[in-house]
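A.B. asks: Fold the stuff below for me.
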Amino acid sequence: MKFWKKKSSKEIQDRISKALSENRSFYDEPILGMPASHLDSKIFPNNNPILKDAPFLQTLINNPNHIGCHTIAQSESTFAGTQEIEKQLLNIIACDIFKANENEYDGYVASGGTEANMQAVWIYREYFKKEKGAKQSEIAVFCSTDTHYSLPKACNVLSLDLYKIQVDDDTREMSPESISATLDRAKSEGKKYIIFTSNMMTTMFGSVDDIDMIAKCLKESELEYKIHIDGAYGGFFYPFAQEESILNFENPEVSSITVDAHKMVQAPYGTGIFLIRKGFMKYTHSKDASYVKGEDYTLVGSRSGANAIAVWMILSSYGSYGWAEKNFVLKKRTDWLCNKLDKLNIEYFRHPDSNIVTIRAEYIDQDLAAKYYIVPDNHHNPKWYKIIVMEHVGIEHLELFLDDITIPA
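C.D. replies: So this is what the prediction gives:
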């Protein structure tokens, strides 16, 4: 892992002020041809004193549109200043966290992990069609039964068949036998091209898929494939908790990665990141967007530049060492909780490099779940409840929960 520099509040403020000055201003310039403007001045006046030392809010009311993919082509010069910060943010995530080489990746700040996962599936569907002559019916998406619901949603929208692989109830792992059997079934049903989503901490369990095993099974199947990493939850935690992680661009099996900044980074909602190896974004090139400088490659189209600024600000305020330290504290806090649960003989699942602890439902009654806002795997018939040790979850909160938990006779 490379390291990004920690910046002072003044350095962050100055950098964003410079970026905004390099954007064209809806307040001061005769911008006549764009279907956009700054935020409504009656509700969001730009002379409010609160904006003085608030670079994110300054960006928000200026309302830059980051439409397009700025790592691949020309972009709207109207917002060149803040687009450059988005590119710097992508460099931190792609190169410093996920070990990509400079200029060997593309990506953008998406609306969240759902969009980013769908972008990956869309790209690979088009890649297989355009490069391999695949028929739509020959392409399939694979994932575990613990994978986020965005994958079934993506398959629905993109009209692709989905194959879910069962996981072990205790380990939350797929077996090589179950993967191979599902691949054999897909082959018998005419599938020739596989888009496999591998998890970097599932949303419910924090479990991590074995990409080496997945790749081995795919090779043995002799089907063509691409592997996408869904790190929507774990992308800003797991690489710091597990320094030997191979879920990054140093691994040739990894083609793309999704991460969410509105989870562990605590950025505003609607902030995910999509990263992919250079050369693949072209498969979703929307040439019909000819009125957009550089045209478009993304699923979403128009998107707020303020969200990219928010993530850049947060990561820059920590630097890589500060970010690692923050995650170290959360991991140790999770260790503490697990030690207490062990002493109470309470059954749970926790990946050792995760800050999610998922407890079997027989230990959590509805009143306890409601009191502590503990989330079930299924609201209709819960089998598990999860605790996520986020920054706001202190030992004092966990102690209260442990005092209230009931151990079945």
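A.B. asks: okay, CA-based contacts and neighbour counts for the rest of this
C.D. replies: Noted.
A.B. asks: count of residues packed around the residue nearest to Ala110 when sequence neighbours are not counted?
C.D. replies: Nearest residue to Ala110 in three dimensions, chain neighbours excluded: Gly272, at 4.8 Å (CA to CA, 6 or more residues apart in numbering). Residues contacting Gly272 under the criterion other CA atoms under 10 Å number 27.
A.B. asks: repeat for Leu341
C.D. replies: For Leu341, using other CA under 10 Å, the count is 17.
A.B. asks: so who does the closest residue in space to it that isn't next to it in sequence touch?
C.D. replies: Computed as CA to CA, 6+ apart, the closest residue to Leu341 that is not its neighbour in sequence is Glu347, at 7.6 Å. Residues near Glu347 by CA atoms under 8 Å, 6 or more residues apart in numbering: 341, 359-360.
A.B. asks: so where do the strands sit in the stretch 51-200 of the chain?
C.D. replies: With DSSP state E, counting those that start in this stretch, the ranges of strands along the stretch 51-200 of the chain come out as 105-110, 139-144, 161-165, 193-199.
A.B. asks: how about this one, so we can line them up?
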Amino acid sequence: MQSMTKLNEAEAVALFGNRFLTEMAPSTAFPESGMRPLDALRLVGAELTMEGDPQRNLATFVTTWMEPEAQRIIAENLHRNFIDHAEYPISAEIEQRCVRMLADLFNAPGETTGCRTQGSSEAIMLGALSLKWKWKERRQAEKLSADRPNLVFGGDVHVVWEKFCRYFDVEPRIVPLSENKYTIGPEDVAPHLDENTIGVAAVLGTTFTGHMDDIVGINELLLEVKKQRGLDIPLHVDGASGGFVWPFLYPDSKWDFRLEQVRSINVSGHKYGLVYPGIGWLIFRETADLAKDLVFYENYLGKTDATFTLNFSTGAAMVLAQYYNFVRLGRAGYTYVMSQLQENARALATNLRESGRFEVIGDELEQLPLVAFRLAGKNNAYDESDIAWQLSAERGWMVPAYTLPPNADKVKIMRALVKETMNREQVERLTQDIADACKTLDHKGGATQTEREKAKTGTGY
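C.D. replies: Here you go, the predicted model:
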């Protein structure tokens, strides 16, 4: 009987797999040679299996699912460089269509301007830079010094606001929070305003609890300051999360350009705009609110273009995907989606409250489709971080536990985002898994510090 032929390494790899089944993946030195496309695909795929399931990631605000038709648009346009308006003028036109649609959604009173950005972080940087330059223009017109700008915002903002102040030499005047007060209002802002204030930033849908600052009250304060003190201080609304929620769930709630001092708004298309990362938008009330000194003109792509971004080359795919969502869903569709998210969030909040273990925070107020909650009463055996770790370890849910900003940092809460892919059955499953995690912790006590550090938490901007 003929013996089995021994395969050489190349033949074995071709038949059964690739060499990285038994070798470490390249990670430090640049590889000397390449590999077959299939091997590279397997290698990257094997690495990603160690990550969490995006559909169970209730920590991130970022979109984790889009319709197949939208995915096709994205896949077919990944090669398209958005900034090259000479070669891709339709992509540029579609961006401006989106800007005009958002201006309409946010009730801009007339002709306006804006742009797509790489998420809300870039949009906030640009919007705040325009606040600084417009303030500088006013000061110089009055022959006053413009070397001590400050910006007022609450401790409930995303870290990008503090980044802006540090990167661009602006004094941050941060209003601290307090226990049972997790947003800011006019009484908090008033003491911080002076002739060097370039603007006030208010949040529509905070990362921490999903609520909004008292934007109406802050607007009224700024109108009074303009009347009594002659200081025209603009208001920027950080609608990164809420800009695609409030117009559909709370259409009568005034927070946008219906308020006189609101001069600019940012929103993340890759959050409740329902587009994959990363796409953001910056919209001005009117064209005069964009500082002219921040607009640059270039023609080295074959056509003279005005640019107002921190980035240059970037893909057009997510702009096209945003436009797809606008025409696919319209107001009626976005309202339907947000209403379903809100309904499931309320169901989860009710389940957690009725369990007797948890206090739900502010679900009677206008809020993003999420549930912010914490353990009810005193519990010395374990805390919210232990529950987050247990949920991740046992069932793969990523539900963050974190402390609130100063001076509310003694309060630790958990937050579960309700996503478009979460149906009612999953709401009930999550409820049961939280209950099971608590029962396990009742028996064994809290996690060790090492275990807690392994718990998956985080947010996306």
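A.B. asks: From the contacts of Glu347 of the first structure, which land in helices?
C.D. replies: Leu341 (DSSP state H).
A.B. asks: Mind putting the contacts of Glu347 of the first structure into JSON lines with distance to Ser175 of the first structure?
C.D. replies: As requested, those are exported to JSON lines (distance: CA to CA, whole Å):
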{"residue": "Leu341", "distance to Ser175 of the first structure": "28"}
{"residue": "Ile359", "distance to Ser175 of the first structure": "22"}
{"residue": "Arg360", "distance to Ser175 of the first structure": "22"}
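A.B. asks: Pick the one among the contacts of Glu347 of the first structure closest to Ile314 of the first structure.
C.D. replies: Ile359 (31.5 Å; CA to CA).
A.B. asks: what's the counterpart of the closest one in the second structure?
C.D. replies: In the second structure, Ile359 of the first structure lines up with Phe373, judged by TM-score structural alignment.
A.B. asks: What distance do you get for that match to His158 of the second structure?
C.D. replies: Applying CA to CA, to the nearest Å, the value for Phe373 of the second structure to His158 of the second structure is 20 Å.
A.B. asks: Please say which of the two ends up with more neighbours.
C.D. replies: Neighbour count, other CA under 10 Å: between Phe373 of the second structure and His158, Phe373 has more, with 24 against 19.
A.B. asks: How about that one: what's its closest non-neighbour residue?
C.D. replies: Nearest non-adjacent residue to Phe373 of the second structure (CA to CA, 6+ apart): Val360, at 4.4 Å.
A.B. asks: what do you get for Ser245 of the first structure?
C.D. replies: Computed as CA to CA, 6+ apart, the closest residue to Ser245 of the first structure that is not its neighbour in sequence is Pro239, at 6.1 Å.
A.B. asks: which one in the second structure is aligned with the one you found?
C.D. replies: That one, Pro239 of the first structure, aligns with Pro247 by TM-score structural alignment.
A.B. asks: any idea what that match is structurally, helix, strand or coil?
C.D. replies: With DSSP: H, G, I helix; E, B strand; the rest coil as the basis, Pro247 of the second structure sits in helix.
A.B. asks: Please enumerate the helices of the stretch 151-300 of the first structure.
C.D. replies: 176-188, 211-221, 238-241 (DSSP state H, counting those that start in this stretch).
A.B. asks: any idea which of these is most buried?
C.D. replies: Counting by mean count of other CA atoms under 10 Å, helix 238-241 has the highest mean neighbour count of those, with a mean of 21.
A.B. asks: average offset between that one and the second structure?
C.D. replies: By mean CA distance after the TM-score superposition for the first structure, the fitted helix 238-241 of the first structure averages 1.1 Å away from its aligned residues in the second structure.
A.B. asks: residues in contact with that helix?
C.D. replies: Applying CA under 8 Å, 6+ apart, the set of residues contacting helix 238-241 of the first structure is 97-98, 200-201, 245, 324, 327-328, 331, 353-354.
A.B. asks: Need the max-distance pair from those.
C.D. replies: Phe98 and Lys331 (19.9 Å).
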